[in-house]
Structure formats: C-alpha cells, structure tokens
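Colleague: Structure, please.
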Amino acid sequence: MMNQIPSIPERQIRAQYDDRTIRVYQAYSDAIALSALEHGTFVSPPFKTERMTWIKPSFLWMMYRSGWGLKDVRQARILAVDISREGFEWALAYSCPSHPSGSISREDWHRVKEDAPVRIQWDPERDLMMHPQPHRAIQIGLSKQAVDLYVQKWIQRITDVTPLAQNIHTLVVAGNFELARNLLPVERPYGVGT
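Modeller: Okay, here's the model as predicted:
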C-alpha cells in the first residue's frame, strides 16, 4: 500500500516559526531595506507608517510577488522579519477579510473593514516555477495602530534574504529544482494559540 501525502487545506497558515517568533517577508527598495537593517526595525522616513504594509509568511509567495527581487527596484530587497507570535496573533484577532464573504452583508463588511486595523487576504500559494497551487497563502495587511505596533513592539529581528532568493532563483532557471527546493525555508502549519 502506498503512503498518501496528506493534502494541504485550502486555507492554512504555513510559516517558519519557533516558540517566540514567526517569520514574515517583505520586499522593499534599497533605501528602506538598508535603514531597516541598520535600525532593527522600519523607521520613517524612508518607511511610511501611514500606509498599509503587507506581511507574508510564505517565502514562495513573496518570491512570486517580488519576482525574486528582480521585478521592480521598489521590491529589490527581500527581508525576513521575525516578529513576536503575540503580535502576529493580535493581528489575526483584529483583522477583517479584504473581501466580503459568508453571510455578512456588503454594508456590514464595509463598516467592519473601516474599523479593523488589519486586513487578511488569501491568495494561491506558488511553487518554485511560480505556478499557482490549489491551497492558499495568507497575506496580512497592517494599517493604523497595527503598523505602529509592528515597527515599535513586534519586530524582533530583520534579515536580508535577498542573496538566498537570488541563489534559489539561479538554481530554478538552471533547472536544478532539487537543489533549489533544499534551500527553501522550512514552513510548517501554524496553529494560532499553540
């Protein structure tokens, strides 16, 4: 009898994490990335706290969004941001979906959305070739007080993973998928409150 690989649920938070922190990814220009690396957090300027900032626990979704850091100079530097799990779970608790769903009316959703400091969006996860997968990756948009909490309290460490992204991309382009796969961060299912 063959072992069956369990399927990934359509919506499941998968991330690299430990007992204290969870890793999310963002892509920025050189100016914002260098400032963040120097200060250990995002500072204004050049970072703009009045804008919504999106954090992504999925490395491959970040590669898709930023084109491996090659798509746009405004997303040329890939940063791994380790934030407190308490902060991450606060963001989830005070979130609103980006689009209305279920039995909530559009009017009620608009009201909730305007008050919520965090937006949640689920987009198709990507594989090494950037093909969409049947399961989805979470994107978390921080605004209002959530941005302030993120930059002032939640961030524990920022690491530039641009060289890792470029190395994996080079291997993918060369068709060395096994080597590329071995370099990917290990992302496990994340259970809120565990």
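Colleague: When you work out contacts or count neighbours from here on, use the C-alpha atoms and nothing else.
Modeller: Fine.
Colleague: starting at the chain centroid, how far to the longest strand anywhere in the chain?
Modeller: Longest strand in the chain by number of residues (criterion: DSSP state E): strand 132-142. When C-alpha coordinates are averaged (C-alpha atoms, centre = their mean, to the nearest Å), strand 132-142 and its chain have centres 8 Å apart.
Colleague: Another for comparison:
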Amino acid sequence: MIVDKIMLMNKHEIRADYESKSIIVYQAYSKAIALPAVQHNRFVAPFSLNRMTWIKPSFLWMMERSNWGKKPGQDTILAIRISRQGWEEALSQAVLTSYDPHAYRISQDEWNTRLKQATVLIQWDPERNLRGKSLPVRSIQVGLSRHIIERYVNDWTLEIRDITPLVRKIRGLLQAGEEAKARDFLPRERVYPLAEALARNIGCR
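Modeller: Reported below is the predicted structural model:
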C-alpha cells in the first residue's frame, strides 16, 4: 500500500505499482471512452490518437485530479498496465514543461527549442495523501503526444482494468471515517528505479 512517510523521500521521484516487466499508470475518462477500452483491452474509438494524453503512476494524485471519479468526463478510472520498456522509452524522449538547468545543462533557449519539438512532456505536481492534502514531494505526469501515442496504444499497453468500484469503496470508507480500512485497499506503490541519465533527464532529484 501507499505509505504516508514521504518526508524521507526525494523531492522528485517516481512512486508506482510495478513488477519486473510492467508498471501501472492511471487515467480517468468518460464511460464512452473507458468501457470500450476495457472491453477490447486496448484503446479504441472514440479514444483519439490525434491529441495528447496524460498518464500518471500515482493513484492518489489521480484521485485528486478526478475528484475520486466525480468530475464530469472523468467518472471511470482506469488502471493501465504497460511495459516498463515502453514506460522508459517515453521517459527517454521526454522534455520537462518547466526549464531545469540541472536536468539538461543547456540554455533556456535550447530548452525552448526542445520543448517545441518534444514528443513526450513531463510535469511534476504536488503529491497527495489519502485525505487529499498536498505533500512536500512531487508526483510525475507524462504527456504522450500524437507522435508517440500509437506506441502507447498498440505496443506498450498490456492490460486495461476499470478500477472505479475500488475507487468508490475507498472513498466510501473515507467518508465513513474508516481511514485505516481505506488505506488497506490502496495500491502498493514504491520508488521506481531509474538509471542516472534517465533520472536526470526527467528532473528526478
């Protein structure tokens, strides 16, 4: 499960539910997009291959973003298992949405050029705890542009599950004041290992 003792962690690091060859990322969609994806175990129409899509390995950040599946158009929460090879391929092509000279060791003008040409974007946002409170560490979002999204859909995705019932269960326990029980149902997330060059490229520090 997710542990709240994040104070000991680095400010930027990927925490995820992963195995030797795969990692779970989360997305929230309307039923019109989510249910066909679950049925076919891959994203199909009306999912668009021509617009950027953002994937997130933090369950609690996804809950904050979607308001536990209560936001319009984000009522169905999907857990997508993708290959670690694909995940790291995306990270290797990524450019941070904010200039970080420690990550790239290039000028801001050079970074601007890279950003305009990027096929993958990375953004770091405040991680959340079970109660939705911001934590002093950051959670990664990975934006896949139309130039690479077909790789995500056709090559990287291994499994798509609708976890909306789990989300509702956890939220119900929280509303009932049973936080300890709610915590027991959280996905198991731990620090994802990265090679030094890859970590530097995405601003992990």
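Colleague: what's the TM-score here?
Modeller: The TM-score (TM-score structural alignment, normalised by the length of the first structure) is 0.93; 189 aligned residues with a C-alpha RMSD of 1.7 Å.
Colleague: now the helix or strand that the longest strand of the first structure is followed by: which residue numbers in the second structure?
Modeller: Next helix or strand after strand 132-142 of the first structure toward the C-terminus (DSSP states H and E): helix 145-149. Alignment of helix 145-149 of the first structure against the second structure: residues 147-151, by TM-score structural alignment.
Colleague: Check the offset of that stretch from the chain's centre.
Modeller: The answer for stretch 147-151 of the second structure is 16 Å, by C-alpha atoms, centre = their mean.
Colleague: just stretch 42-53 of the second structure next, same as before
Modeller: With C-alpha atoms, centre = their mean, you get 17 Å for stretch 42-53 of the second structure.
Colleague: Stretch 62-76 of the first structure now?
Modeller: 13 Å.
Colleague: what residues does it touch?
Modeller: For stretch 62-76 of the first structure, the surrounding residues in contact (C-alpha atoms under 8 Å, 6 or more residues apart in numbering) are 25-30, 56, 77-78, 126, 130, 162, 165-166, 169.
Colleague: give me that answer again for 10 Å
Modeller: 24-33, 55-56, 58-61, 77-79, 125-132, 137, 139, 162-170 (C-alpha atoms under 10 Å, 6 or more residues apart in numbering).
Colleague: do the same with stretch 105-124 of the second structure
Modeller: Stretch 105-124 of the second structure is contacted from outside by 11-14, 52-55, 89-101, 104, 137-149, 201-204, using C-alpha under 10 Å, 6+ apart.
Colleague: 7 Å instead, please
Modeller: Residues outside stretch 105-124 of the second structure that contact it (C-alpha atoms under 7 Å, 6 or more residues apart in numbering) are 90, 93-97, 99, 138-145, 147-148, 202.
Colleague: Next: stretch 140-157 of the second structure.
Modeller: Counting by C-alpha under 7 Å, 6+ apart, 14, 42-43, 49-56, 80-83, 86, 119-125 sit against stretch 140-157 of the second structure.
Colleague: These, buried ones only, as a ChimeraX selection?
Modeller: Command for ChimeraX that selects the buried part of those, burial taken from 16 or more other C-alpha atoms under 10 Å:
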select :14,42,43,49,52,53,54,55,56,80,81,82,83,86,119,120,121,122,123,124
